[in-house]
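**Q** What follows is a protein structure lacking sequence information:
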C-alpha cells in the first residue's frame, strides 16, 4: 500500500510540474509521427512507383538509384537510364521493368499513432525511445486534450490535487 501511495505522490508531482505543450486540461500524451499518403498531383511532395508485376511500391528516387546497380538490366537500359537528358522515369520503368508500372504522388502527413496513451510526457518519451523500431525517426510526444471526458477530467483533477497529508495525519 505504501508503494502505491508513493507512486501516486510522485505521479501527482510530475502531473503538476510537467510541460503542458499548450494543451488544456485534462491532457494526456500520445505518439505523433508522420507517414506518406497518396495525394493529388499538385500536392505531391514525392513520388513512389508501383510495380504490379511484383506487387511492390518504392520511393521513385531511391528505386532509380538502386536500379542503376542492377546487373540483370541490359546495357541499353542502363545507358538510357544514365543519360543526362533522362526526364521520364515512368516511361523508362514501363519499357524495361514493368509495363503496367504507375507513379503515385504522395505527401507526408502528421498522424497520431493508435494504441498510445500516456499520463505523462516523460512516460511517452520513454516509450518512443524503447520502441523506436516501431516508429519513424520523426516520432515525438504529442499532447492531446480529453475534451468532454468528465470522468477523465475528474480523475486527473483528483490525482493532481489530492492532499496526501490528510490521510497521513488521520492514521
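**A** That came in fine, so what should we check first? Everything numeric here is computed off the predicted structure, so don't read it as measured data.

**Q** can we go C-alpha only for contacts and neighbour counts from here?
**A** Fine.

**Q** Now do the buried residues in the helix or strand that residue 123 is a member of.
**A** Assignment of secondary structure by DSSP states H and E places residue 123 within helix 121-130. Neighbour-count burial for helix 121-130, counted by 16 or more other Cα atoms under 10 Å, picks out 121, 124-125, 127-128.

**Q** Now the two most distant members of these.
**A** Within the buried residues of helix 121-130, 121 and 128 form the most distant pair, 10.7 Å apart (Cα to Cα).

**Q** Pull up the overlap in contacts between those two.
**A** residue 141 (Cα atoms under 8 Å, 6 or more residues apart in numbering).

**Q** any idea which helix is longest in this protein?
**A** helix 2-17 (DSSP state H).

**Q** buried sites along the helix or strand following it?
**A** The element immediately downstream of helix 2-17 (helix or strand, assigned by DSSP H and E) is strand 27-38. Within strand 27-38, the residues that count as buried by 16+ other Cα under 10 Å are 27-34.

**Q** Presented hereafter is structure B, for comparison with structure A:
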C-alpha cells in the first residue's frame, strides 16, 4: 500500500517572471535536437536517463546470489588478505581428536589462496562479479568457519542478493554521461547511464512533447 503525505501545503508563487530570451530559445533548440536525434536505447517514449548502480542487500540462506565473510569483531567483510592472515595464524594447528595437521601447504599467489585442509586441496579466490564476494572450493564453507570459531574467530557467512538502485533524472543521455564523468567518484565502478520510460507521468510526457515538437524559431 502506498503512503501519501497528508500535511503538504501550497504556498504563494514568489518567483520573479521574465521574458524568454534568445539564449533561452537556443538552449531549447539544442535540447530538442539532442532529444530527437540521440539513440533511443530500445526504450519507448517518454525517455529519460538515470544513473544505475549496484546496491546489493543481505538476504536469507538459499536466496542469495553470493556470500561474504563478515568479521563481527571488526564489523567488516573479510577480503583475501584478511583470510590469508587468519590462515597463517592457524597453519599447522592440529585436530583436537586425531592430532592431524589441519592446514598446511598455505600459499597466496595470483590473488588465489591455496592450502590443504586435512589433506584435501582447497582454494579461495575473489568472486569477480560481486564486490567482497569470495568463492571457496574443496571444502564446505561452514566447516571452514567452524574451524575458525574453534580458534576464537567470530566470522559469519552473510548471504547477499544482487540489487540495483536508480538515482537522479536527466533529459538526455549526454547530460547523464557528463554527470558521471564529473562526479563518478561518488559512485561505484558499476555505475552507468540507463534509459527508462516515464510515460506514466503526464507532466513529463507533456513537457517533452513541447520540447520535441515546437518550432522554436517561430517563438
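**A** Arrived safely. Model, not experiment: these values are computed from the prediction.

**Q** before we move on, back to that, now the angle from the helix holding residue 123 of the first structure to strand 27-38?
**A** For helix 121-130 of the first structure against strand 27-38, the angle by axes from the mean of the first three to the mean of the last three Cα atoms, to 10 degrees is 40 degrees.

**Q** State the span of the second structure onto which helix 121-130 of the first structure is aligned.
**A** The alignment of helix 121-130 of the first structure onto the second structure (TM-score structural alignment) spans residues 173-182.

**Q** For the first structure, which segments count as helices?
**A** Taking DSSP H to define them, one finds helices in the first structure at 2-17, 60-67, 75-82, 89-96, 121-130, 150-161, 165-168.

**Q** Might you report the residue contacts of the residue most central in space within the second structure?
**A** Centroid check for the second structure by Cα atoms, centre = their mean gives residue 54 as the closest residue, at 1.5 Å. By Cα under 8 Å, 6+ apart, the residues touching residue 54 of the second structure are 162-165, 188, 190-191.

**Q** Now the buried members of the residues you listed.
**A** Among the contacts of residue 54 of the second structure, the ones that count as buried by 16+ other Cα under 10 Å are residue 191.

**Q** out of the contacts of residue 54 of the second structure, which are inside strands?
**A** Those of the contacts of residue 54 of the second structure mapping onto strands are 164-165, per DSSP state E.

**Q** Tell me which of the contacts of residue 54 of the second structure persist in the first structure.
**A** Contacts conserved in the first structure for these, counting by both residues aligned by TM-score structural alignment, their matches' Cα atoms under 8 Å: 162-165, 188, 190-191.

**Q** returning to what we had before: packing partners of the helix holding residue 123 of the first structure?
**A** strand 27-38, strand 140-145 (3 or more Cα pairs under 8 Å, 6 or more residues apart in numbering; DSSP states H and E).

**Q** mean shift between that helix and the second structure?
**A** By mean Cα distance after the TM-score superposition for the first structure, the fitted helix 121-130 of the first structure averages 1.1 Å away from its aligned residues in the second structure.

**Q** what does that helix rub up against?
**A** Contacts of helix 121-130 of the first structure from elsewhere in the structure, counted by Cα under 8 Å, 6+ apart, are 18-19, 28-31, 117-118, 135, 139-141, 143.

**Q** at 10 Å what do you get?
**A** Contact with helix 121-130 of the first structure is made by 14-15, 18-21, 28-32, 116-118, 131-132, 134-137, 139-143, as judged by Cα atoms under 10 Å, 6 or more residues apart in numbering.

**Q** Repeat that for stretch 2-11 of the first structure.
**A** 1, 12-17, 119-120, 159-160, 162-164.

**Q** Of the residues you listed, select the buried ones using a ChimeraX command.
**A** Buried residues among the contacts of stretch 2-11 of the first structure (16+ other Cα under 10 Å), as a ChimeraX selection:
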select :12,14,15,119,120,159,160
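
**Q** can I get the contacts of residue 54 of the second structure in CSV with distance to residue 73 of the second structure?
**A** Formatted as CSV, these follow (distance: Cα to Cα, whole Å):
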residue, distance to residue 73 of the second structure
162, 25
163, 27
164, 29
165, 30
188, 26
190, 29
191, 31
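
**Q** Relative to residue 136 of the second structure, which of the contacts of residue 54 of the second structure is nearest.
**A** Nearest to residue 136 of the second structure among the contacts of residue 54 of the second structure, with distances taken as Cα to Cα, is residue 162, at 19.1 Å.

**Q** what's the counterpart of that closest one in the first structure?
**A** Superposed on the first structure with TM-score structural alignment, residue 162 of the second structure falls opposite residue 108.

**Q** how deep is the closest residue in space to residue 125 of the second structure that isn't next to it in sequence tucked in, by neighbour count?
**A** Nearest residue to residue 125 of the second structure, sequence neighbours excluded (Cα to Cα, 6 or more residues apart in numbering): residue 112, at 4.8 Å. By the measure other Cα atoms under 10 Å, the count of residues near residue 112 of the second structure is 14.

**Q** residues touching the counterpart of residue 64 of the second structure in the first structure, list them.
**A** Under the alignment (TM-score structural alignment), residue 64 of the second structure pairs with residue 44 in the first structure. Residues near residue 44 of the first structure by Cα under 10 Å, 6+ apart: 37-38, 104-108.

**Q** tell me which of those residues are still there in the second structure?
**A** Among those, the ones still in contact in the second structure (both residues aligned by TM-score structural alignment, their matches' Cα atoms under 10 Å) are 37-38, 104-108.
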